[in-house]
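> fold the following for me, if possible:
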Amino acid sequence: MRDRLAAAVDADTDRVWGDLADLVAIPSVADPDQYPLEECHRAARWVRDAFAELGFDDARLVETSDGTHAVLGERPGPPGAPTVLLYAHYDVQPPLDETAWTSPPFTLTERDGRWYGRGASDCKGNILAHLTALRALRTLDGDLPVHLKLVVEGSEEQGTGGLEDYLRRHPEELRADVILVCDAGNAAVGEPAATVSLRGVTDLVVRVETLASELHSGAFGGAAPDALVALVHVLSTLWDDQGQTTIDGLDDGGTWSGRPYDTERFRRDAQVLDGVELLGRGTVGDQIWARPALTVLGIDSPPVDGAAAVVQPRAAARLSLRVPPGIDPLRAQNALAGHLERAAPWGARLSVERGPVAMPFLAATDGPAFTAMAGAMRDAYDRDMSLLGLGGSIPLCNVFAELYPDAEIILMGVEEPQCLIHAPDESVAPEEIARVALTEALFLHRGAGRLTTAP
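This next block holds a predicted model:
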């Protein structure tokens, strides 16, 4: 059976390319200030129609509170069969600097065996993995031993929470025994993995004021308190000499017990320049999956080009704080705000504007579906599945866990470090789409671990 499914997946390669090219060509950025929302609606219709061809006869669009459309559908299984929910999202990050792309971001382009384009991996490649798995299963005789549900949302990248709001109002529509969140991926091409840990995130803006207005640096510099220097001083207290994030009241000694992340591989994946050291103490896995990590996302200050000879009266920075499972992001936000306020020098006026928080997530790994997925990955990849963390956050996972506490949530997908998701020259390895599709097909054909239907 494995060979029949693999042959069906391989035979679908040309269609996968064509479908992914069509989907990448739709600039479905869920930010109306950058792209018309109609582009997201067009992508949603494409997804609805594609799944309707595969037995989701009721595939439909539902409008969510942020104005985007989610694609929902069901494909009935035999009585008493377990229910498996397939998840992905069709919205994408903006292309950023289009001149930094080697090929146009919304034109799928093949180079050196990889397919390039915005959303090729995150997350339109995962949509194609779902479709390819279902097309392969269609070549077999008989019905699937599972009941399928589908949700493909359109606002994951913007974090505006449209699908989360819809789920809270209509929880029964997506209730399932197993939820396959296909918005993650592997340690490397050909190395299968399930993501079991997601960091939570919070952000805030810190503002510093010291003067009523700009002052001539020659006449007043040296005694007049410079707000930009004050901000730099405050920010410098948030990392120690080794680059370890050190926020008063937050534990920075967590350790990662899953698959290790080789240091040299990380340097290559992160494109660290020669001679530049990695940050923090402990292993790479400790730093990116098990400890708080603070990033300065932006600073308001005069640009270098055209800068005047003045002492700055005000400055601001936007900070993003990622926290691992076990740390409450709201408590972390409070700790960070308190640290910043105490660090303000020279009596500078410091204020903090707090942003939203997203909870971390830790998946259970002891259920029958997880065991079945490990077997399916082993058969698809010819090697054992490993366990990974993900430095980013997927707030929807916590909503799933809250609404469906008995469901097994499995994070997987086509993404791996070479994909450069969210960056210029995002790409996908076509063999990863094929392997993930084969994994999913085997998992569904085998009944998702022979679960019983959730009450």
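> going forward, measure contacts between C-alpha atoms and count neighbours the same way
Noted.
> now do the SS call for residue 230.
Under the three-state scheme (DSSP: H, G, I helix; E, B strand; the rest coil), the conformation of residue 230 reads as helix.
> OK, contacts around residue 419?
If a contact means Cα atoms under 8 Å, 6 or more residues apart in numbering, then residue 419 has 121, 426-429 as its contacts.
> please give me the structure for this one as well, since I'd like to look at both together:
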Amino acid sequence: MPNEALAAAVDAVIPGALADHARLVRIPSIWADPAHAADTEASAALVAELAGALAPESVQILRADGGAPAVVARWPAPEGTPTVLLYAHHDVQPTGDLAAWTSPPFEPATRDGRIYGRGAADDKAGVLTHLAVLRAFEGRPPVGVTLFVEGEEESGSPTLPALLREHHALLAADVIVIADAANPSVDVPGLTTSLRGLVDVVVEVSMLEHPVHSGVYGGPVGDALTALCHALASLHDEKGEVAVAGLRRNDGTDAAAVDMPEDTFRSEVGLLDGVDLLGSGTIAERVWQAPAIAVLGIDAPSVAASSNVLLPRARAAVSLRLAPGEDAPAARELLSEHLRTHVPWGAQVTVTPHSGIAEPFSLDSTGRVYDTARTAFADAYGNAVVESGIGGSIPFIAEFARTFPGATVLVTGVGDPASRWHGIDESLSVEMFPKAVRAEAFLLAALSAG
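Next up is the predicted model:
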């Protein structure tokens, strides 16, 4: 099917795809919250229903080790064509403060050309992109297709390795298209070629057997929260550079080729007037190629619940993003040792892993599949593809690469900088969605040509 006819076929299915996107966004599929386990099951059931309308005999709902439901549907490859695995996930992040949302997060609302709702971009837009492409081909794609919609990506995909092992033959593919990243803008397509890794730890500081009166004993006796704050403050130097010795940084690689103006970046982030950016180098280098540390939470009394006592213990969750090429277990030990040695006053300290490890990853963007993707995406968007890293971590990409070492992995996106993935008022650009569908449809058509 020529691209002109295929574009027309895509345009015809977009209204129905957006209607089903709204149905899916209305389901609060927060697998990380046990209270929403049934909602995640309902989300998987809806995805299976939508896929089943196109491939009624091939749809399965799978799980491994008690994990979340994943939906798999298959379209056999015509002779001489490759098999393409189309990945997305139907689970979503928690909403955060409901009162901070402009409209309820699970009641999709369209304002100023954007659809607002939790999961509207990440990643129910990815799910509907794949389904819309298959609808545009009337359920007969020109290549083999395996649709794989995971249900626990926002929890770190803990059972994905087992799922890939148990269903290796079912999920094997020549090309893997992962619709779980973002584009540089609504009009410019992106291919993600590197991702930072992620490790988290919990540091706990203890100084007393029990709380004591701050007036009677304060002075010679310190408190655990202040000691913890000393250690947390040591994680950065006065310029905001990460101060943990031995961590890797990769300045001057792919980040150097992408301009990210400071004013635009500050606006997108919502940085308050007068607040400095941390670190050194270009913004792209700092976001994509350098380590970053954040304190995610502290267990201590709230201001409202505080009293005049010296706290016997306090703890914090600390997150470390890793530059591509870093060794995640080794980096976690460097962070742990830094915290252990920077707690003052002889306080007792323990550092324990807080969650699993996400290895950093770099993709080889050479070869025919990438060349084909660049052309297909440029034709769909009207602008050349930008290849870049992202600062976030997508642990399952390395898992796919390890499990299917012969497959070419493409990381694409159905979001843009205004999408606010994981944030308040997450949204999808109505203008960009059909471009993403066309790009994927053009890619499959081009891959069928050999």
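> could you tell me the TM-score of the two chains?
Structural agreement between the two chains, given as a TM-score (TM-score structural alignment, normalised by the length of structure 2), stands at 0.95; 446 aligned residues with a Cα RMSD of 1.6 Å.
> quick check: the farthest pair among the contacts of residue 419 of structure 1?
In terms of Cα to Cα, those reach their longest pairwise distance at 426 and 429, which sit 10.6 Å apart.
> which non-adjacent residue is nearest the aligned partner of residue 125 of structure 1 in structure 2?
Structural alignment places residue 125 of structure 1 opposite residue 125 in structure 2 (criterion: TM-score structural alignment). In space, and not counting its chain neighbours, residue 125 of structure 2 is closest to residue 414: 6.2 Å by Cα to Cα, 6 or more residues apart in numbering.
> hmm, the one you found is touching residue 432, no?
Yes: counting by Cα atoms under 8 Å, residue 414 of structure 2 does reach residue 432; the two are 7.4 Å apart.
> the more surrounded of those two?
For residue 414 of structure 2 versus residue 432, neighbours defined as other Cα atoms under 10 Å are more numerous around residue 414 (31 against 21).
> any idea how far the more buried one lies from residue 140 of structure 2?
Residue 414 of structure 2 sits 23 Å away from residue 140 of structure 2, taking Cα to Cα, to the nearest Å as the criterion.
> just to revisit the earlier point, burial measure for the match of residue 125 of structure 1, as a count.
The local packing count at residue 125 of structure 2 equals 32, with neighbours defined by other Cα under 10 Å.
> shouldn't it be within a helix?
Yes: residue assignment for residue 125 of structure 2, taken from three-state DSSP, places it within a helix.
> where do the strands sit along the stretch 151-300 of structure 2?
With DSSP state E, counting those that start in this stretch applied, the stretch 151-300 of structure 2 shows strands at 175-181, 190-195, 197-206, 212-213, 292-299, listed in chain order.
> between those strands, which gets nearest to residue 307 of structure 2?
If you check each of the strands of the stretch 151-300 of structure 2 against residue 307 of structure 2 by Cα to Cα, strand 212-213 wins as the nearest, at 9.2 Å.
> tally up the residues packed near the counterpart of residue 232 of structure 1 in structure 2, please.
Under the alignment (TM-score structural alignment), residue 232 of structure 1 pairs with residue 229 of structure 2. By the measure other Cα under 10 Å, the count of residues near residue 229 of structure 2 is 17.
> quick check: which element contains the residue nearest to residue 121 of structure 2 when sequence neighbours are not counted?
Distances taken as Cα to Cα, 6+ apart place residue 428 nearest to residue 121 of structure 2, at 5.0 Å, with adjacent residues excluded. Secondary structure here is read from DSSP states H and E; on that basis residue 428 of structure 2 sits in strand 427-429.
> quick one: residues in contact with that strand.
Where contact means Cα under 8 Å, 6+ apart, the residues beyond strand 427-429 of structure 2 that reach it are 113-121, 125, 186, 414-416, 418-421.
> got the angle between the helix or strand following it and strand 175-181?
Using DSSP H and E, the helix or strand that follows strand 427-429 of structure 2 in sequence is helix 432-447. Counting by axes from the mean of the first three to the mean of the last three Cα atoms, to 10 degrees, helix 432-447 of structure 2 points 170 degrees away from the direction of strand 175-181.
> mean deviation, helix 432-447 of structure 2 versus structure 1?
Per the superposition on structure 1, helix 432-447 of structure 2 and its aligned residues are separated by 0.7 Å on average (mean Cα distance after the TM-score superposition for structure 1).
> what range in structure 1 matches that helix?
The aligned range for helix 432-447 of structure 2 is 432-447, by TM-score structural alignment.
> counterpart of residue 153 of structure 2 in structure 1?
If you follow residue 153 of structure 2 across to structure 1 using TM-score structural alignment, you land on residue 156.
> report the contact partners of that match.
Residues 89, 91 are the ones in contact with residue 156 of structure 1 under the rule Cα under 8 Å, 6+ apart.
> now it: how far from residue 296 of structure 1?
When Cα to Cα is the yardstick, residue 156 of structure 1 and residue 296 of structure 1 sit 22 Å from each other.
> what's stretch 107-126 of structure 2 in contact with?
Residues outside stretch 107-126 of structure 2 that contact it (Cα under 8 Å, 6+ apart): 21-22, 24-26, 87-93, 95, 103-106, 179-180, 413-415, 419, 421-422, 425-431, 433.
> what are the buried residues along that stretch?
Applying a neighbour-count criterion of 16 or more other Cα atoms under 10 Å, one finds 107-109, 114-126 buried in stretch 107-126 of structure 2.
> same check, this time on stretch 264-284 of structure 1
Using 16+ other Cα under 10 Å, the residues of stretch 264-284 of structure 1 that count as buried are 267, 279-280, 283-284.
> start and end of that stretch, how far apart?
Start to finish, the residues bounding stretch 264-284 of structure 1 are 10 Å apart (Cα to Cα).
> distance-wise, check residue 400 of structure 1 relative to residue 86 of structure 1.
12 Å.
> quick one: the helices in the stretch 51-200 of structure 1?
Counting by DSSP state H, counting those that start in this stretch, the segments of the stretch 51-200 of structure 1 that form helices are 124-138, 162-169.
> which other helices and strands contact the shortest one?
Meaning helix 162-169 of structure 1. helix 395-403 (3 or more Cα pairs under 8 Å, 6 or more residues apart in numbering; DSSP states H and E).
> can you tell me which helices and strands the helix it packs on packs against?
Helix 395-403 of structure 1 sits against helix 162-169, with contacts defined as 3+ Cα pairs under 8 Å, 6+ apart.
> now residue 209 of structure 1, nearest residue through space, not along the chain?
If you skip the residues right next to it in sequence, residue 209 of structure 1 has residue 314 as its closest partner in space, 4.4 Å away by Cα to Cα, 6+ apart.
> neighbours of the aligned residue in structure 1 for residue 202 of structure 2, how many?
In structure 1, the residue paired with residue 202 of structure 2 according to TM-score structural alignment is residue 205. By the criterion of other Cα under 10 Å, residue 205 of structure 1 has 19 neighbours.
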